[in-house]
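Colleague: missing the sequence, but the structure's below:
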């Protein structure tokens, strides 16, 4: 388990982020068109996994907007924004905000992504949602960078993720 915070209060997660240098755990997430996406769908591309509790919170929305802006400049890199929001809510948000350069994926159906990546919140107000984190995966599926944001209300370190 790992420890993060929510407005200063301790939050416990289901495990630890994957270690740098190991193969990223596979996942099965739901896209906006309700298709299933796995890590295999992105083979040969660099991935930035922007993971957060809900797109309906200000910090989560800001992270999606920021990565949307920066992702347009990246070669062979996809930014996957992952939460437990329903795909319909994710799609509505992207449509209203003009988000086109990131891919929204939902963990609502199978729900194992948070456990597999050690990010499912086990206590407090955001119980069962994902903690805010970044995981960067290279073209070969190897984890290159991770960040569990110290307080869920804070934004991730965008530059560290982009430089990884």
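Modeller: Here it is on my side, so go on. Worth saying up front: this structure is predicted, and the values here are computed from it rather than measured. Numbers count the residues shown, from 1 in each chain.
Colleague: switch to C-alpha atoms for all contacts and neighbour counts from now on
Modeller: Fine.
Colleague: Which residue ranges of the protein form strands?
Modeller: Under the criterion DSSP state E, strands of the chain are mapped to 3-6, 9-12, 28-30, 36-38, 46-51, 77-83, 103-106, 133-137, 143-148.
Colleague: mind putting these in JSON lines, mean neighbour count and distance to residue 91 included?
Modeller: Converted to JSON lines, the strands of the chain look like this (neighbours: other CA atoms under 10 Å; distance: least, CA to CA, whole Å):
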{"stretch": "strand 3-6", "mean neighbour count": "18", "distance to residue 91": "26"}
{"stretch": "strand 9-12", "mean neighbour count": "16", "distance to residue 91": "29"}
{"stretch": "strand 28-30", "mean neighbour count": "22", "distance to residue 91": "12"}
{"stretch": "strand 36-38", "mean neighbour count": "14", "distance to residue 91": "15"}
{"stretch": "strand 46-51", "mean neighbour count": "24", "distance to residue 91": "16"}
{"stretch": "strand 77-83", "mean neighbour count": "23", "distance to residue 91": "12"}
{"stretch": "strand 103-106", "mean neighbour count": "25", "distance to residue 91": "8"}
{"stretch": "strand 133-137", "mean neighbour count": "24", "distance to residue 91": "21"}
{"stretch": "strand 143-148", "mean neighbour count": "20", "distance to residue 91": "25"}
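Colleague: ok, second structure coming up, stack it against the first:
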């Protein structure tokens, strides 16, 4: 269980992120067109999993914008923005912002992504939402970077995540 803070108050997650060097756990998430997506849909691509509580918060929105900007320069890399928001909310946000270099996915149906990756909040105001994390996966399906952001209101370390792809 990871210990992070929300506004300086301790909160906990259901486990710990996959370790660097480990195989990336499979997932089943819902795309904005309501289709199902799994890890196998991205075989052969590097992945940046930008994981956050809700697109309707300033920090989460900022992370989508920042990774969208970076995604336009990344070769063989898909940036997946993952939350428990409804796919409609993600589509609305990205459409209004003109963000088309990222792919939005939702864990709203069964919540197994959060459980498998150990990042569901188990207490606090954001209980049951996903913790702010970045997981970078190489084309072979191995985790090459994982960051659990220690204060939910803080942005992730974009530079460290993107440098892992070099």
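Modeller: Received the coordinates, thanks. The structure displayed is predicted, hence computed values, not measured ones.
Colleague: Superposed, how do the two chains score by TM?
Modeller: Once superposed, the chains reach a TM-score of 0.99 (TM-score structural alignment, normalised by the length of structure 1), with 164 aligned residues with a CA RMSD of 0.4 Å.
Colleague: hang on, the earlier thing: make a markdown table out of the strands of structure 1 and add distance to residue 125 of structure 1.
Modeller: Listed next are the strands of structure 1 as a markdown table, based on distance: least, CA to CA, whole Å:
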| stretch | distance to residue 125 of structure 1 |
| --- | --- |
| strand 3-6 | 9 |
| strand 9-12 | 9 |
| strand 28-30 | 24 |
| strand 36-38 | 29 |
| strand 46-51 | 17 |
| strand 77-83 | 16 |
| strand 103-106 | 20 |
| strand 133-137 | 18 |
| strand 143-148 | 18 |
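Colleague: who wins for proximity to residue 120 of structure 1 among those strands?
Modeller: Among the strands of structure 1, the nearest to residue 120 of structure 1 by CA to CA is strand 9-12 (8.5 Å).
Colleague: what does that closest one contact?
Modeller: Residues outside strand 9-12 of structure 1 that contact it (CA atoms under 8 Å, 6 or more residues apart in numbering) are 1-5, 121-124.
Colleague: Please state the offset of stretch 104-123 of structure 2 from the chain centre?
Modeller: Stretch 104-123 of structure 2 sits 10 Å away from the centroid of its parent chain (CA atoms, centre = their mean, to the nearest Å).
Colleague: what's it in contact with?
Modeller: Stretch 104-123 of structure 2 is contacted by residues 1-2, 11-18, 25, 27-32, 37, 80-87, 90-91, 127-131 when judged by CA under 8 Å, 6+ apart.
Colleague: So which bit of structure 2 is the longest helix belonging to structure 1 matched to?
Modeller: When structure 1 is parsed with DSSP state H, its longest helix is helix 58-71. Helix 58-71 of structure 1 corresponds to residues 58-71 in structure 2, going by TM-score structural alignment.
Colleague: Many thanks, we can stop here.
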